[in-house]
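1. need a 3D model of the following:
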Amino acid sequence: MGTAPRTAVIGAGTRITSWLAHPRLLLAIKTAIAVGLAWVLAHLVPGVADEYPYYAPLGALISVSPTLMSSVKRGAQTLAALAIGILLAGAIILFWEPNVFTISLVVGIGVLIAGSRWLTAGGEYVAVAALFVLIIGGQDADDYSIGYLVQMGVGIAVGLGVNLLILPPLNTSAAVLRLAEFRSLLSDHLHDIGKALVESWPPEHEDWAGRSGTLVDTADRVREAVGQADESRKLNPRAKLHRRDLEKDYEDLTDLETMTFHVRDLTEVLAAAIWKSPIHAEVPQVLREPLSDTIHAVADVLTMRNAGEEIGEGVAAAEAALRVLLARLDQQRDLDPSSLSPAATAAMDLRRMLAIMQESAMAADA
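-> Prediction:
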């Protein structure tokens, strides 16, 4: 087999493996198993509930969620919502009669209740249950209500059981990966700025100037990933086998978010100084190289952190580069202050980022 076909086969194999390992596929498989099992068990439920087996698969479908904790919350809140909806429908049957006005009224009340803080998941079933009882239950509203609630409960129990027994999701690896990607993005961004500062002036390399929004969006996605990892540990027996200090991950995320603020400030200040006319102030030639060196040194610390290396030496090198930059700034006091302000502001941002890195290095050594 030639090189090209072999590469194509390897690439296809990698894509298939990645697809098979995707959390969404596992969720789909577990949901399918839960729905099928719920349908089988629904026909074994005694009493009037046996007449409404189709609600068990619906309960299973509802309860299988990406994490065990979300499954428990959604299942419990859905059952609570069903009970409330059935009670609302029961009040209509006892004190009035189902008609256009009362059905509309009970649905409106159900929608209001669904918006409460303690029915964050499954709340929509308040109105659904009330509507089904009044319209489908009809003269057999009592039996229908019992069958509906019992079979949904059976399905939810099956869904929770399947989610617990078949590889309960643990998303800590995804959080670690997102944190590493975030560091890489910040590091690459800083390196891009450092390179631009020593290009021909004004720099032609300006992709970094419009990347602030990407940094913010990435920070939001990383926080979401860490939050999902934290939730995936709750009630999860696999968490005992795969221990991870998520408190440390939250601390790392907070540090990166704070650094992102300073990186964005540094980016906007330098971009405005170079290209935006209202506050145009060219960074003096004598300051560009030490500023570039400091930015590269700070970026190198992030790269070292991602590689699992001790960052103490990297932080020390960045501090040394910053001292050179500050000394060079002190030597330019005879220049117009407006021409020094962009570099001085950038130096302050870099100093603050280094302070965060110093704390991280000290915490790692403790």
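
2. when you work out contacts or count neighbours from here on, use the C-alpha atoms and nothing else.
-> Fine.

3. what comes up buried for the helix or strand harbouring residue 247?
-> Taking DSSP states H and E as the definition, residue 247 sits inside helix 246-275. For helix 246-275, burial by neighbour count (16 or more other C-alpha atoms under 10 Å) applies to 246, 249-250, 252-253, 255-257, 259-275.

4. so which other helices or strands are in contact with that helix?
-> Contacts defined by 3 or more C-alpha pairs under 8 Å, 6 or more residues apart in numbering; DSSP states H and E place helix 246-275 against helix 172-197, helix 212-233, helix 337-365.

5. cutoff 7 Å now
-> If contacts are counted by 3 or more C-alpha pairs under 7 Å, 6 or more residues apart in numbering; DSSP states H and E, helix 246-275 sits against helix 212-233, helix 337-365.

6. got those as a markdown table, with distance to residue 191 and mean neighbour count columns?
-> As requested, the helices and strands packed on helix 246-275 are exported to a markdown table (distance: least, C-alpha to C-alpha, whole Å; neighbours: other C-alpha atoms under 10 Å):
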| stretch | distance to residue 191 | mean neighbour count |
| --- | --- | --- |
| helix 212-233 | 14 | 18 |
| helix 337-365 | 13 | 17 |
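
7. wait, which of those is closest to residue 51?
-> helix 212-233 (36.4 Å; C-alpha to C-alpha).

8. that older thread, okay, buried residues for the helix or strand following the helix holding residue 247 please.
-> With elements assigned by DSSP H and E, the helix or strand that comes after helix 246-275 is helix 285-306. Going by neighbour count (16+ other C-alpha under 10 Å), the buried part of helix 285-306 is 287-306.

9. ok, residues contacting helix 285-306?
-> Here helix 285-306 makes contact (C-alpha atoms under 7 Å, 6 or more residues apart in numbering) with 180, 183-184, 187, 190-191, 194-195, 197-198, 311, 314-315, 317-318, 321-322, 324-325, 328.

10. I have a second one here; can you model it like the first so I can compare?
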Amino acid sequence: MRSCLPLSTAGSFPDDLRHRMRLAWRAGAATAAAWYLATLVPGVVGDYPYYAPMGALLVCYPTVVDSLRQSLRALTATAVGVGLGAAAVHAAGATWWGVALAVVLGMALGALPYLAPQRDTVPLAALFTILVGAVDPTGFMAGYLGQTLLGVAVGILVTVVLPPPPQNGRASRRVTRLRDGIADHLHEMAAVLAEQWPPEREEWIRHRHDFEPLIDATREAVVAADSGRRANLRARSYRIRGQQLYEAAQTLEQLAVLVRDISTVLAQTAWAERTVLVLDPDLRRPVADAMSGLATAVGSADLLHLARGPESPDGDTHTRNLAAARDSLDRVTERLDGAAAGWEDSLAASGIVLHLRRCLDHVQAGPSDRSPDLHPAAG
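-> Have a look, this model is predicted:
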């Protein structure tokens, strides 16, 4: 069994750094190209070349679709800020209260839903207009807006010509991490059941709280991978893979909820004086075997298995693990059916076995409440 590190943080930094560096290379190329072209622009617009790389940077987002969406917002926010700054210069000149008024209004307008992603651009553009363009507001407005438009165009062109690869690898690693976390926790609970009861160690109880942040991280990575496919010339062949990642993440999310419930029931049975739930000593070892068998089956499931892909061949390792886990559950069910203990002693075991069987069904059949296809349209 792998060591049970905190599920929410294990291994996430390398993925985030790799993803950020891809964005950094594109941003560097876009700003450099924008600066070079800006220095070639003649007339009054060419007097303000430094706003072109700023415009390029405003539209450098992780996906092509986000860059296209934010380009209009960036231009609108810049134009609004420049307009505020020009109005402040006309009304009060480059004075302290003119600066305060422009910033207050710019911050307020940045709260509009359409401008919210570029909320900081509005007051900054107003400040630049007052502090830099007070001598020649008209020329400054033409230069600022013209160079920003040039930078935005260059940023979009670089993003379209050099699009980032879809983040399927990152999403796949998050899916694998969630799968391994579920398998590890099942193995850990099986080991606890096989030890002296009630268990002496308690760290396994806290691990059930680690699933929520990892589920959120997996969901975010899968959605980001799908967003990276749209309008991306490099991603036409990634459609099926993205759907498989989505379905695998959905299956694992359902598994995580069930495993967390199992952990809660098991924790309650460890201190019988606090609950009516108790666990018949004769059932602990069979339940532990069934739990361990399910953990092995979960750990051997790949992306296609979790996404309810084509059935595996009979000799496949995962198929054998599924069959062994089901046999273990059947044996526990037979023990429960023939148990002489009262309902209080078998209630906890029955609940745990029911959840284990539901987990096994999810692993074998994929997401039971399948959401609509992420990519209903062709292409």
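
11. TM-score for the pair, please.
-> Overall, the chain-to-chain superposition scores 0.83 on the TM-score scale (TM-score structural alignment, normalised by the length of structure 1); 344 aligned residues with a C-alpha RMSD of 2.9 Å.

12. returning to what we had before: dump the helices and strands packed on helix 246-275 of structure 1 to JSON lines, plus distance to residue 139 of structure 1.
-> Shown next, in JSON lines, are these (distance: least, C-alpha to C-alpha, whole Å):
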{"stretch": "helix 212-233", "distance to residue 139 of structure 1": "44"}
{"stretch": "helix 337-365", "distance to residue 139 of structure 1": "68"}
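
13. what about those helices, which gets the closest to residue 173 of structure 1?
-> Per C-alpha to C-alpha, nearest to residue 173 of structure 1 of these: helix 212-233, 8.0 Å.

14. in structure 2, which residues correspond to the closest one?
-> Aligned by TM-score structural alignment, helix 212-233 of structure 1 corresponds to residues 208-229 of structure 2.

15. residues near residue 328 of structure 2, how many?
-> For residue 328 of structure 2, the neighbour count with other C-alpha atoms under 10 Å is 21.

16. tell me the counterpart of it in structure 1.
-> Correspondence of residue 328 of structure 2 to structure 1, assessed by TM-score structural alignment: residue 321.

17. and its match, what element?
-> Here residue 321 of structure 1, judged by DSSP H and E, is contained in helix 312-330.

18. that helix vs helix 285-306, what angle?
-> Orientation check (axes from the mean of the first three to the mean of the last three C-alpha atoms, to 10 degrees): helix 312-330 of structure 1 against helix 285-306 gives 160 degrees.

19. now helix 312-330 of structure 1: buried residues?
-> Neighbour counts over helix 312-330 of structure 1 (16+ other C-alpha under 10 Å) mark 312, 314-319, 321-326, 329 as buried.

20. also stretch 153-161 of structure 2?
-> In stretch 153-161 of structure 2, residues buried by neighbour count (16+ other C-alpha under 10 Å) are 153, 154, 155, 156, 157, 158, 159, 160.

21. what's it aligned against in structure 1?
-> Aligning stretch 153-161 of structure 2 against structure 1 (TM-score structural alignment) gives residues 157-165.

22. hmm, who's touching that stretch?
-> 30, 34, 38, 60, 63, 64, 68, 71, 72.

23. switch to 6 Å and redo it
-> 34, 60, 63, 64 (C-alpha atoms under 6 Å, 6 or more residues apart in numbering).

24. what do you get for stretch 224-240 of structure 1?
-> Residues contacting stretch 224-240 of structure 1 (C-alpha under 6 Å, 6+ apart): 67, 69, 170, 171, 172, 175.

25. what distance do you get for the residue nearest to the third one when sequence neighbours are not counted to residue 226 of structure 1?
-> The spatially closest residue to residue 170 of structure 1, leaving aside those adjacent along the chain, is residue 232, at 5.2 Å (C-alpha to C-alpha, 6 or more residues apart in numbering). Summarising the geometry, the distance separating residue 232 of structure 1 from residue 226 of structure 1, computed by C-alpha to C-alpha, to the nearest Å, is 10 Å.

26. picking up where we left off before, between all of the contacts of stretch 157-165 of structure 1, which two are at the greatest distance?
-> Greatest spatial distance in the contacts of stretch 157-165 of structure 1: 34 and 63, 9.2 Å, computed using C-alpha to C-alpha.

27. by how much does the match of stretch 153-161 of structure 2 deviate from structure 2 on average?
-> Its aligned residues in structure 2 lie a mean 2.4 Å from stretch 157-165 of structure 1 after superposition (mean C-alpha distance after the TM-score superposition for structure 1).

28. gap between stretch 133-145 of structure 1 and the chain center?
-> On the basis of C-alpha atoms, centre = their mean, to the nearest Å, stretch 133-145 of structure 1 sits 42 Å off its chain's mean C-alpha point.

29. go on, stretch 343-357 of structure 2?
-> Per C-alpha atoms, centre = their mean, the centroid offset for stretch 343-357 of structure 2 relative to its chain is 34 Å.

30. and what of stretch 340-355 of structure 1?
-> Using C-alpha atoms, centre = their mean, the offset of stretch 340-355 of structure 1 from its chain centre is 30 Å.

31. which bit of structure 2 covers it?
-> Counting by TM-score structural alignment, stretch 340-355 of structure 1 corresponds to 346-361 in structure 2.

32. what's the answer for stretch 123-133 of structure 1, then?
-> Using TM-score structural alignment, stretch 123-133 of structure 1 lines up with residues 119-129 of structure 2.

33. and for the matching stretch, what are the contacting residues?
-> So stretch 119-129 of structure 2 is contacted by 77, 78, 81, 82, 84, 85, 103, 106, 107, 110 (C-alpha under 6 Å, 6+ apart).

34. mind running it again at 8 Å?
-> 74, 77-86, 99, 102-107, 109-111, 137, 140-141 (C-alpha atoms under 8 Å, 6 or more residues apart in numbering).

35. which among the residues you listed end up buried?
-> Of those, these count as buried by 16+ other C-alpha under 10 Å: 74, 77-86, 99, 102-103, 105-107, 109-110, 137, 140-141.

36. tally up the residues packed near residue 134 of structure 2, please.
-> The burial count for residue 134 of structure 2: 19, using other C-alpha under 10 Å.

37. that one reaches residue 91, doesn't it?
-> No - taking contacts as C-alpha atoms under 8 Å, residue 134 of structure 2 lies outside contact range of residue 91: 11.4 Å.
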